[in-house]
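Novice: Below are the sequence and a predicted model; questions follow.
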Amino acid sequence: MTALGFLSPGHAAEDDYPRIEQLLGSDIRVDLAHTDAGGDAHGAGAPRAAVPAERLAAGMEGLRLAGAETLVWASTSGSFAHGWDGAQEQVRALARLAGMPASCTSFAFVHAAREIGVRRVAVGATYPEDVTALFADFLRAGGLEVTGTRSCGITAAEAATWGEEDVLTLARAADVPDAEAVLLPGTELRTAAHVALLEKVLAKPVLTASQVTVWEGLRLADRRVNAPTLGTLFTREPLVQA
């Protein structure tokens, strides 16, 4: 059994995680703890007030008691808002406080893009344009080329009500011909059930927040699991047979 721990800002799209656990169909356990991120992460000024690691400590104890082996801060804007260097400091602090390997969703996107061998990416975000621009800057700092962005400028609460057609519309709007993959960074979007359809419609890999977050937890645990329903990212050869 491999137990993965995730810290989630609030309760939007939290049902994606047990869904992914089920789709993995393996000896993988996904444990989720909630933390108060303080307001709407999409709101004005939010990117400059990113959550410090110390504020996340309360949720860690439950994950440790549950036997989590790795920890991922499941907030994209709550990590890229620090910038590349700041996010690294945040992750180091998380690892120190948790006593286990740690990462965050923003780094998960960069690592996942590298895993599937893509460099040119398009971004479809529910954020305002200035917040999306910060994520694009973060991706560039990680060595990726951002070929285009699409911003909706809606609140996290509004995005949490979106269904399959809404997510598909965003992905289509973000896609450009020279993008090798499309990234959907909003952790408030329910995407686990839609990745296969998104990739079929766009005819290219699609990376979503909950998908890459769980994959990052597995990466930290030196596990790969073949689960094609979760997209190209989960069709790599497993490091350990599930």
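Specialist: Here it is on my side, so go on.
Novice: drop to CA atoms for contacts and neighbour counts, all remaining ones
Specialist: Fine.
Novice: Which SSE is immediately downstream of the helix or strand residue 140 falls within?
Specialist: Using DSSP states H and E, residue 140 falls within helix 129-141. Next along the chain after helix 129-141, taking DSSP H and E as the criterion, comes strand 145-151.
Novice: Show me what counts as buried in whichever helix or strand comes after that next one.
Specialist: Using DSSP H and E, the helix or strand that follows strand 145-151 towards the C-terminus is helix 156-159. Neighbour counts over helix 156-159 (16 or more other CA atoms under 10 Å) mark 156, 159 as buried.
Novice: So which elements touch helix 156-159?
Specialist: Under the contact definition 3 or more CA pairs under 8 Å, 6 or more residues apart in numbering; DSSP states H and E, helix 156-159 sits against no other helix or strand.
Novice: Can you tell me what sits against that helix?
Specialist: 12, 40-42, 126, 188-189 (CA atoms under 8 Å, 6 or more residues apart in numbering).
Novice: another structure for you, compare them:
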Amino acid sequence: MTTVGILYPGHAAEDDYPTAEKLLGPDVSLPVVHTYGEDLHAVDALLDLGRSDRLAVGAASLSKYHPDAVLWACTSGSFVFGWEGATAQAEGLAAAAGVPATSTSFAFVRAAQALGVRRVAVAASYPAEVATHFAEFLGRGGLSVTGLSSQGIVTAAEVGQLDPADVVELACAHDTPDAEAVLVPDTAMRTVALVDEIEERLGKPVLTANQVTIWAGLRLAGHDGAHDGPGALFRTGRS
């Protein structure tokens, strides 16, 4: 059994993790512990949400599951710190948890690298200011953003209420012809059960926040085998 502890902010799309457990089989466990802060896609609120003391409390709560790795399942609450700040955040989380740890923001970069893609389109639910921070973070990771959407949705709770059809349309509407993959960066958006459908429509890999979070956690835990999904990322089995 490989256990990846998930620190998830608030409540929105945390049911993506039991959905993923069913897809990945009985050898994968993804226990979720919630952290709390202001539910707002604004830089100051996100910096507060990702504070090291908040994550340390969450790591302590995850310890009862004896995780092999821990993931801060929050894209915006990591990339707003910038590359260096997000690195320090992940290192602090690893120290608090006593196991390898990272965040969704780094998971996106590593997943793109594993697929061998450099040019990506971003279908973001965030306001423009927050979405721009994500594009800058991807740039630091060596990725070129060919298109950046900002839907202007202010809270994670609102994102969690999107219908599956709306999520699919959001991803498909913001592809660009020169993008090698499409990135959907909000862990508040239910996407795990939709990745394959979006990929079929676009004809290219799709990376979503909860999907890459799980993938990165499994890789940190030493579980690098291929699965039937979700998405091309899991089918490659590449670390």
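Specialist: Sure, I can see it. Keep in mind that what you see is a predicted model, and the values were worked out from it rather than measured.
Novice: From residue 64 of structure 1, how far out is residue 36 of structure 1?
Specialist: 19 Å (CA to CA, to the nearest Å).
Novice: Next one: residue 183 of structure 2 relative to residue 166 of structure 2, how far apart?
Specialist: Plainly put, residue 183 of structure 2 is 15 Å away from residue 166 of structure 2 if you go by CA to CA.
Novice: More neighbours: these two, which one.
Specialist: Taking neighbours as other CA atoms under 10 Å, residue 183 of structure 2 and residue 166 compare with residue 183 leading, 24 against 11.
Novice: Quick check: the more buried one touching residue 125?
Specialist: No - Residue 183 of structure 2 lies out of contact with residue 125 (CA atoms under 8 Å); the separation is 11.2 Å.
Novice: rewinding a little: looking at residue 36 and residue 64 of structure 1, which is more packed in?
Specialist: residue 64 (19 against 15).
Novice: how about the more buried one, what does it touch?
Specialist: residue 98.
Novice: gap between it and residue 106 of structure 1?
Specialist: Counting by CA to CA, the gap from residue 64 of structure 1 to residue 106 of structure 1 is 23 Å.
Novice: What sits closest to residue 236 of structure 1 if chain neighbours are left out?
Specialist: residue 226 (6.3 Å; CA to CA, 6 or more residues apart in numbering).
Novice: how about residue 7 of structure 2, secondary structure?
Specialist: Secondary structure, DSSP: H, G, I helix; E, B strand; the rest coil: residue 7 of structure 2 is strand.
Novice: can you tell me which residue in structure 2 aligns to the residue nearest to residue 236 of structure 1?
Specialist: Under the alignment (TM-score structural alignment), residue 226 of structure 1 maps onto residue 226 of structure 2.
Novice: Near that match, how many other residues are there?
Specialist: Counted with other CA under 10 Å, residues neighbouring residue 226 of structure 2 total 15.
Novice: All the strands of structure 2, residue numbers only.
Specialist: In structure 2, the strands defined using DSSP state E lie at 2-9, 28-29, 32-35, 69-72, 101-103, 119-124, 144-150, 181-184, 206-208.
Novice: so can I have TSV of these showing distance to residue 22 of structure 2?
Specialist: What follows is these, written out as TSV (distance: least, CA to CA, whole Å):
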stretch	distance to residue 22 of structure 2
strand 2-9	14
strand 28-29	9
strand 32-35	15
strand 69-72	19
strand 101-103	23
strand 119-124	26
strand 144-150	31
strand 181-184	22
strand 206-208	18
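Novice: ok, back up a step: how about the contacts made by the residue nearest to residue 236 of structure 1?
Specialist: Counting by CA under 8 Å, 6+ apart, residue 226 of structure 1 touches 24, 234-238, 242.
Novice: For structure 2, just list every one of the helices.
Specialist: Ranges of helices in structure 2, per DSSP state H, are 16-24, 43-49, 52-62, 76-79, 82-97, 104-115, 128-140, 156-160, 164-173, 195-202, 209-220, 231-236.
Novice: Next, the contact list for the nearest residue to residue 143 of structure 1 once chain neighbours are set aside, please.
Specialist: In this structure, residue 143 of structure 1 finds its nearest non-sequential neighbour in residue 119, 7.5 Å apart by CA to CA, 6+ apart. Listed by CA under 8 Å, 6+ apart, the contact partners of residue 119 of structure 1 are 113, 143-145, 180.
Novice: hmm, 10 Å instead?
Specialist: By CA atoms under 10 Å, 6 or more residues apart in numbering, the contact set of residue 119 of structure 1 is 110, 113, 139-140, 142-147, 179-181.
Novice: aligned partner of it in structure 2?
Specialist: The alignment partner of residue 119 of structure 1 in structure 2, by TM-score structural alignment, is residue 118.
Novice: Distance check, its match against residue 82 of structure 2.
Specialist: On the measure of CA to CA, residue 118 of structure 2 and residue 82 of structure 2 end up 19 Å apart.
Novice: Pick out the residue nearest the middle of structure 2.
Specialist: In structure 2, the centroid-proximal residue (CA atoms, centre = their mean) is residue 209; its distance is 2.7 Å.
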